[in-house]
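>>> pasting a predicted model and its sequence here:
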Amino acid sequence: MSLQLLLINPMMRFQVKRRFKKNPDVMTLRPVMQAMEPQNAKLPADVTAQQITLGGVPVEKLTATAAESSGAFFYIHGGGWVAGSPRTHRPLTHRLATQTGMAVYAVDYRLAPEHVFPAGLDDCVAAYRALLEEVPAHEIVVGGDSAGGNLALALALRLKAEGIPLPAALVCLSPATDLAATGGSRISNAKRDALFVEEMMETVEGRYCPGADPLNPYISPLHGDVANLPPTLFHVGDTEMLLDDSTRMADKMRAAAVSVTIKVWPKVPHVWHLMADLLPEARQAIDEIVVFVQIHRRAASGLEKAS
């Protein structure tokens, strides 16, 4: 464990978890993430941001100076479905653009509670379908963190159900896959988690999908038909309340013969990748994402040529 990680965990407990103990509502994330945005939105000189639309949905396109001419990383930010933006996630997305050589398309989907399920998922489907008009599916990787990891998996399930070409691979960082909360880590890791409290998790359903069945696979991908989904990478921390959301989803996908890579990281906070400016473990995790993406883009391109 790096010295930086040793310091960040207690800092997160003081700055974020303490707020959730006082007000255990997922909406508490909104001011927390708004406060992150000014610092996180800074970009290096070799990355350009364009504000575009895909399928009528606002999208931030990040392109590195030395980017390849083909390929797209379709990224869906987290924030409990109620917070966050492409700008809060630039410490991760600008590195993906630089290190993969792909343009990153970060979707600015509609947030709850103003726009409840399935609004955000519908935006992701619309933007992905429009991206297919510019980039072939075998050159696209879809990724997301936390709620965005949920939307990445739900998007793949929707694409499969609607007969739309699936991407080459999925990248899911600490995804929330089970709003029905049938796993045990939300309780067993409640004290160890550096950010969240159990009571906050209980408010998500009412904000994101009020009145809906939490077993709906587009709400809880863990309960969907995962056969024939693309190769998928999971990253999650061993102290996270959402640990089981990754491990159980990975197990289910493996049982359905999906190619799965999962790494459980010790002692890291939820979506530590966003702390890449400070945290060596975050930069190492991003390096591993890049390797995974490169391997599966090459494999998908080879299969496309062979067919």
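Perfect, I can see it now.

>>> for the rest of this, base every contact and every neighbour count on C-alpha atoms.
OK.

>>> need the helices for the stretch 1-150 of the chain, in chain order.
3-12, 18-22, 29-40, 90-100, 119-131, 147-162 (DSSP state H, counting those that start in this stretch).

>>> who wins for proximity to residue 58 among these?
helix 119-131 (8.4 Å; Cα to Cα).

>>> below is structure B, check it against A:
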Amino acid sequence: MRDMNFPLPVSKAVLGRMFPAMLNARLPFPVQRKLMDVGSALQWLPDNTVVHRLRLAGRPAEKLTVRGKSAAGAVLYLHGGGYTVGSLATHRSLAARLAHETGCAVYLLDYRLAPEHPFPAGLEDATAAFRELVEQAGYRPDQIALAGDSAGGGLSLATAQRLIAEHGLTPAALGLIAPWTDPNVVPEQERDLVINRPWSRACAAAYLGDGDGNDPGYAPLRGELHGLPPTYVQVDVSELLHSQCVELVGALRTAGVHVRFTESQGLWHVAQAQAAFVAAAAAAVRELSDFLKEAIQPVSMRDLG
């Protein structure tokens, strides 16, 4: 289906009603998940997307490719949703766009969610999925980028840290869309267009369970940042997570990590998921894809002639 470009005020008016109704701390998480899946119908797939269902490290997953395109390398995408909601359905469109723009296969992982499966279940799933892509799918670590949004962005960072520290595997790059990298931090704002403080606190508690909030796997912003691969962070200035993203970027740069940082104005939390009908969000996805593609398939001097 072809993209559209609705005016930002129209998109905001619609989404500003939908998200508070779905991401509501008074609703049980299973109900929130069903509502999110229903709402995902607004995020259609680009033409010629091929969706291959599989299992990755024992979890349901999808490999998204583009008919007629076959580039080396892959992206392992970890969806957002406060570690409690989100699914293959809610992020299939965004993952497909990354596949179209990078030319690479994008693996979308259905990692375990809290409160049924609190920390570190999701981290274990993501780590195992990356290792399986290396050990069984035949990719080199430097051919696989890790990407994710919100909680999935935090999970991507934690996964990279664990892969490096415990398995000696360094991903090609990190692509982080408004990453939630320290759930211990209480947002200063009450809400943005998409998420609100009571919901985020409920998610943080559900994800932690009986765990230790000081564990860097839970709060990777407080973990080891030295040695991480090139990282791109995208966030809008209006978001609850904006200040945390600014802190993350500063900490990464202090640790010597190559960082690209983009602060949009006028979008919303993970607007990239609505790229099908918001031109500015589609542009952000293209910028992220270019960064990931260059990391996975760097241009050599020989390629330049």
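Sure, I can see it. All values derive from a computational prediction rather than experimental measurement.

>>> tm score of chain vs chain?
Overlay of the two chains. TM-score (TM-score structural alignment, normalised by the length of the second structure): 0.89; 295 aligned residues with a Cα RMSD of 2.2 Å.

>>> let me have the helices of the stretch 1-150 of the first structure in CSV, extended by distance to residue 216 of the first structure.
As requested, those are arranged in CSV below (distance: least, Cα to Cα, whole Å):
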stretch, distance to residue 216 of the first structure
helix 3-12, 32
helix 18-22, 27
helix 29-40, 24
helix 90-100, 29
helix 119-131, 13
helix 147-162, 10
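
>>> pipe those helices into TSV and attach mean neighbour count and distance to residue 60 of the first structure per row.
As requested, the helices of the stretch 1-150 of the first structure are exported to TSV (neighbours: other Cα atoms under 10 Å; distance: least, Cα to Cα, whole Å):
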stretch	mean neighbour count	distance to residue 60 of the first structure
helix 3-12	14	28
helix 18-22	16	30
helix 29-40	15	14
helix 90-100	23	10
helix 119-131	21	11
helix 147-162	23	15
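
>>> for residue 253 of the first structure, which of these is the nearest?
Nearest of the helices of the stretch 1-150 of the first structure (Cα to Cα): helix 147-162, 11.1 Å.

>>> after that closest one, which helix or strand is next?
strand 169-173 (DSSP states H and E).

>>> after superposing, tell me the mean distance of that following strand to the second structure.
Taken over the aligned residues, the distance from strand 169-173 of the first structure to the second structure averages 0.4 Å (mean Cα distance after the TM-score superposition for the first structure).

>>> how about the nearest residue to residue 204 of the first structure once chain neighbours are set aside, what does it touch?
Spatially, and ignoring its direct neighbours in sequence, residue 204 of the first structure is nearest to residue 26 (6.0 Å; Cα to Cα, 6 or more residues apart in numbering). Applying Cα atoms under 8 Å, 6 or more residues apart in numbering to residue 26 of the first structure gives the contacts 80, 82, 200, 201, 203, 204, 207.

>>> make it 7 Å
Contacts for residue 26 of the first structure (Cα atoms under 7 Å, 6 or more residues apart in numbering) come out as 80, 200, 203, 204.

>>> which among these end up buried?
If you count burial by 16 or more other Cα atoms under 10 Å, the buried members of the contacts of residue 26 of the first structure come out as 80, 200, 204.

>>> and the first one, what pairs with it in the second structure?
In this case it means residue 80 of the first structure. Matched by TM-score structural alignment, residue 80 of the first structure corresponds to residue 82 in the second structure.

>>> quick check: closest non-adjacent residue to residue 60 of the second structure.
Using Cα to Cα, 6+ apart, the closest residue to residue 60 of the second structure is residue 110 (5.5 Å).
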